[in-house]
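Peer 1: Sequence first, then the predicted structure, then my questions.
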Amino acid sequence: MRFVLSLILGIGLVFTVNAQAVYEDERYVPETDPLVLKKLEEWQGLKFGLLMHWGAYSQWGIVESWSLCPEEYGWCERTKGSNPQDYNTYRQEYENLALTFNPVNFDPEKWAKAAKEAGMRYMVFTTKHHDGFTMFDSQYTDYKVTGSKGIFKNHPRANVTREIFNAFRNEGIWAGAYFSKPDWHSEYYWDPYYPPRDRNVNYEPEANPEKWQQFVDYTHNQIMELMTDYGKVDILWLDGGWVAKTPKGEITEWYEGALGEQNANGYLKHRIVNQDIKMDELVEKAREQQPGLIVVDRAVHGKNQNYLTPENRVPEKPLPFPWESPMISGGGWSHTFNAKYMSGHKAIHLLVDIVSKGGNLLLNIAPGPDGTWQQGAYDLLDEYAQWMKVNSEAIYETHALAPYKEGKIALTQKPDGTTYFFYMANEEEKAMPSQIVFKSLQPSDKAEVSLLGGGKLKWKKEGEGFVVTIPSKWQKNPPANYVWVIKVSEIN
């Protein structure tokens, strides 16, 4: 360990900057299960999904779970409660939020309908975050949405995970279960005898194998509840990449940085702890119940990370493996009072940018403590709905095509060779130009060229590319906002 820490101090600042790039370029182990490969290919064609962070913490409008973690990061700051300077008082008041959580206006069918109209084809819901509060009726804890002392326990829709899964599946949307591997409420992870030191287990698993096995069993049991009692589950989306087996001499690589995070002085703010959760065994059991299940053991290098998840950002270039970008739509990951949502222009450009690089967009919307979405979330999804009504064929079941993007033009292609050219208008650009020039690719002599939502276009070859002429009727009245799509049936 002394050698490892010396290495960190010596090259950490440089390596941390480049860690994500290395992670994206090299750290992927392909799946071999044919059912999973088929499912993964289908998932890559879905392109657009919904992520929802929701828990008792939404009552305070704070970042999910992290204020319980005694690390010196801004997202761990304690700002609510009667005495946020006293950790023990704060933690008790935070956990008491479970008693007052009462989302009486919970209406998942409304959410699912809005998501479907926006063009979302899969959904990932936080069944349990790091704080350990389960949003399903787990028999292994009373710290849950149906807890015996909670005021929501007798509501007919109290088992919110089941209600959400059913509502979205009824709209033809895939169901995905987010599940946090660390559990800061469990006595098997944060033993009450010791104070928590950081995000990790607060005892040494290798020195306390029986206690650690209790935590492994607890985690497996809860996940298997989700795999057996909640209908068809398409994706198991695991968070907390620091909970992983760390062979001696290696450093677990996870999304905050391959060598861990550092403060201004270059020292780690948390430890690296070997936390073997027996993931291979768990995945095998899960797939016995859910054949073809996509597993995303986030940021843990190995065969159980079926796709990668660069968080709240878009890679600079296409990646050579399946990936999605989880992105905040407004406020934070969890509910933020009076959240400001991204503009329609930014939202549509975001989707096109990700899809043209071969990825999927997983857009986060955070329900509030009463069980409703803010109007801004519905307004944003309506922007997607209006645009997708015209242009969705250029999004679904497509792949990236070099050169991916040239100036304001992005590209996608169907397996049959149909190619789409996205003209990404500037924010102030409301009218289409009279001509659009494409420099890198050229239609075949037999190709049909058309404007999605419009009709056939005249075009001519120019160098290695081509030029299309936009009739004045569409210049003044474009078929969609923000991005206009030219379809070419066949390219050379």
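Peer 2: In hand now; what should we look at?

Peer 1: When you work out contacts or count neighbours from here on, use the C-alpha atoms and nothing else.
Peer 2: OK.

Peer 1: Run a quick neighbour tally on the closest residue in space to S450 that isn't next to it in sequence.
Peer 2: Closest residue in space to S450, ignoring its immediate chain neighbours: K456 at 4.1 Å, by C-alpha to C-alpha, 6 or more residues apart in numbering. Neighbours of K456 under the rule other C-alpha atoms under 10 Å: 15.

Peer 1: So K456 sits against E448, correct?
Peer 2: Yes. Using C-alpha atoms under 8 Å, K456 is in contact with E448, at 7.3 Å.

Peer 1: And the strands in the stretch 251-400 of the chain?
Peer 2: In the stretch 251-400 of the chain, the strands defined using DSSP state E, counting those that start in this stretch lie at 294-297, 324-328, 360-364.

Peer 1: And here is the other one:
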Amino acid sequence: MNLIMKKTRYLILMLIYLLASFCSAYSQEKRAEIEWFSDAKLGLFIHWGLYSQAAGEWKGKPTKGGEHFMLYERIPIKEYELIANDFNPVGFDAAQWVKTAKDAGMKYVIITAKHHDGFAMYDSQSSDYTIIKRTAFKRDPIKELADVCKKEGLRFGFYYSLGRDWHDPDVPTNWPQKAGRSNTWDYPDEDAKNLPAYIECKVKPQLRELLTNYGTIAMVWFDTPELVTKQQSTEIRELILSLQPDCLINSRIGNGLGDYSIIEQTLMAEIKRTPWEACLTMGRNWSYNKFDTLYKSPEATIRNFVDIVSKGGNLLLNVGPTGEGIFPPRSTETFNGLHDWLKVNGEAIYGTRPWKVYGENLIEGTTEDASQLSFHDAEFDGTPKVNVPDLRFTSKGNVVYVFARSIIDNKFVINSISKEDKINKITLLGSKKNVKWKYFESGLQIDMPLLDTNQIPVYVLKVELK
């Protein structure tokens, strides 16, 4: 047996092993949920809490750290709690939020039930630090959103800060060093903090509430496991599945126990064929900040979305509502751009899987300009800043979808498609005009119809193979 045959046999055996492991690890219903997740491609992330009321300002000055400003400004709990006195989001309309998400093509919604500041944005009986007990609003937005999502056919899930809680005295942290993300101004003795007490007295009771009182929960989106042990992650996972067996859990439950992995504010460098999700912001910040003017263009957002899907992932796109409970005006352009583009090109996104390659460049020597900044968990954006003409691919059955992103010339060569691929037909989604094509030694030459300069310049060719 030659070396190539040995390697092929090894790869086949590994694939069989991984498939068998997957099938044994999950019930048929759970596997169906993971398949649904892989088909869905697009969700809405909502960061909303007391930090939204502050809107990036504290005592008349811009804050550092976005929604993490309690940490960055070292604000004592007794002062930070006073924000709740002014937080009365009477503009909140769950039906409008869900309509906006659905119209934009989103298939699921994730909202912050409890962020690092420890404030519960729902009717928690395990804490008195909640939107019901501390604000004049006296409504449960998590309940209202869950009900509307069910009515409109969107999956619903919640974000929960696991290993950070600046309101609780028993939460130590270890990133980027010991006590690096802990409340050390109210609770200075890091070694005295009792993480098991926090897990048992706050985390588990609140998870039980959220998984019991709000109908079907599609996903639990944990953040920052920090010092959570494998035993604690295991117990939390068992608790979730005992209450909602089909619920998906992200990788930030910690210790390798999630159903799907997460990357944040950056793009994947290669195809990943196990479930994953990229969470990206529309603007600079996760939560509403009145000083934020750096919103991504619809073209940049759709380029990022296509890149993520071509590599096998989902985009969880974040919006930060105001303290009044309204999506910021700058987000409207993004939502509308997604709506218009997906109305034409959605078949190349939903239910697709990566092709044999994720993409190729059209101009030699060019590549996407991803940020070289080191990761920073408050304000960071590692997504590309330049719209480079290039190609991305997805596939479905005998169809390959070719995304021509930000192209300048409607004539180009696809090197990854050759005569061996046996093309039956090529069309341009959203156009009735013919696409001219012919094989070259270097690949497939495309001559697209003249481009509509009024639409977002991410065009999709549907290549049907015999």
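Peer 2: Nice, thanks for sending it over. Because the structure is a prediction, the values reported are computed rather than measured.

Peer 1: Which position in structure 2 pairs with G332 of structure 1?
Peer 2: Under the alignment by TM-score structural alignment, G332 of structure 1 pairs with N285 in structure 2.

Peer 1: And for its match, the neighbour number?
Peer 2: Using other C-alpha under 10 Å, N285 of structure 2 is surrounded by 26 other residues.

Peer 1: Just confirm it contacts F291, I think it does.
Peer 2: No. The criterion here is C-alpha under 8 Å, and N285 of structure 2 misses it with F291 at 9.7 Å.

Peer 1: List the residues that contact the residue most central in space within structure 2.
Peer 2: Centroid check for structure 2 by C-alpha atoms, centre = their mean gives L316 as the closest residue, at 2.4 Å. L316 of structure 2 makes contact with L42, G43, L44, F45, E277, A278, C279, L280, according to C-alpha atoms under 8 Å, 6 or more residues apart in numbering.

Peer 1: swap the cut-off to 6 Å and go again
Peer 2: L316 of structure 2 is in contact with L42, G43, L44, F45, C279, counting by C-alpha atoms under 6 Å, 6 or more residues apart in numbering.

Peer 1: Could you do V22 of structure 1 as well?
Peer 2: With C-alpha under 6 Å, 6+ apart, V22 of structure 1 has no contacts at all.

Peer 1: And K487 of structure 1, by the same measure?
Peer 2: Here K487 of structure 1 is in contact with T419, Y420, V449, S450 (C-alpha under 6 Å, 6+ apart).

Peer 1: Likewise for S325 of structure 1?
Peer 2: Neighbour list for S325 of structure 1: T309, P310, E311, L361, L362 [criterion: C-alpha under 6 Å, 6+ apart].

Peer 1: Go through those and name the one nearest A112 of structure 1.
Peer 2: Nearest to A112 of structure 1, judged by C-alpha to C-alpha, of these is L362 at 14.7 Å.

Peer 1: List only those of the contacts of S325 of structure 1 flagged as buried.
Peer 2: Buried subset of these (neighbour count, 16 or more other C-alpha atoms under 10 Å): T309, P310, L361, L362.

Peer 1: and the third one, what pairs with it in structure 2?
Peer 2: Same thing as L361 of structure 1. Applying TM-score structural alignment, one finds that L361 of structure 1 aligns to L315 in structure 2.

Peer 1: Please apply the same query to the second one.
Peer 2: For P310 of structure 1, the aligned residue in structure 2 is I263 (criterion: TM-score structural alignment).

Peer 1: Skip the chain neighbours and tell me the closest residue to its match.
Peer 2: With C-alpha to C-alpha, 6+ apart as the criterion, I263 of structure 2 has its nearest non-adjacent residue at 4.8 Å, and that residue is A278.

Peer 1: The one you found and G258 of structure 2, how far apart?
Peer 2: Noted for A278 of structure 2: a distance of 15 Å to G258 of structure 2, by C-alpha to C-alpha, to the nearest Å.

Peer 1: who touches stretch 123-132 of structure 1?
Peer 2: 49-53, 65, 134-135, 174-180, 182-185.

Peer 1: Stretch 234-243 of structure 1 now?
Peer 2: Under C-alpha under 6 Å, 6+ apart, the answer for stretch 234-243 of structure 1 is 175-181, 254, 275, 293-300.

Peer 1: same question, stretch 130-149 of structure 2
Peer 2: Around stretch 130-149 of structure 2, the neighbours that count as contacts under C-alpha under 6 Å, 6+ apart are A84, N85, N88, A94, F119, A120, M121, Y122, D123, Y214.

Peer 1: Of those, just the buried ones, ChimeraX syntax please.
Peer 2: Buried residues among those (16+ other C-alpha under 10 Å), as a ChimeraX selection:
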select :84,88,94,119,120,121,122,123,214
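
Peer 1: Quick check: the farthest pair among the contacts of stretch 130-149 of structure 2?
Peer 2: N85 and Y214 (26.1 Å).

Peer 1: from the chain's centre, how far out does stretch 11-23 of structure 1 sit?
Peer 2: When distances are taken as C-alpha atoms, centre = their mean, to the nearest Å, stretch 11-23 of structure 1 is centred 22 Å away from the chain's centroid.

Peer 1: Residue range in structure 2 corresponding to that stretch, please.
Peer 2: So stretch 11-23 of structure 1 is aligned with nothing, judged by TM-score structural alignment.

Peer 1: list the buried ones in that stretch?
Peer 2: Buried positions in stretch 11-23 of structure 1, judged by neighbour count with 16+ other C-alpha under 10 Å: G12, F15, T16, A19, Q20, Y23.

Peer 1: and the residue nearest to P321 of structure 2 when sequence neighbours are not counted, how many neighbours?
Peer 2: Once flanking residues are discounted, P321 of structure 2 sits nearest to F327: 4.4 Å by C-alpha to C-alpha, 6+ apart. The local packing of F327 of structure 2 (other C-alpha under 10 Å) involves 20 other residues.

Peer 1: Which helix in structure 2 has the most residues?
Peer 2: Secondary structure of structure 2 per DSSP state H: the longest helix is helix 3-25.

Peer 1: that older thread, from the contacts of stretch 234-243 of structure 1, which land in helices?
Peer 2: Judged by DSSP H, helices contain none of these.

Peer 1: Tell me who's in contact with whatever residue of structure 1 lines up with V400 of structure 2.
Peer 2: Using TM-score structural alignment, the partner of V400 of structure 2 in structure 1 is T419. Counting by C-alpha under 6 Å, 6+ apart, T419 of structure 1 makes contact with T412, Q413, K487, V488.

Peer 1: that's a strand at the third one, yeah?
Peer 2: Yes. Under the criterion used here (DSSP: H, G, I helix; E, B strand; the rest coil), K487 of structure 1 sits inside a strand.
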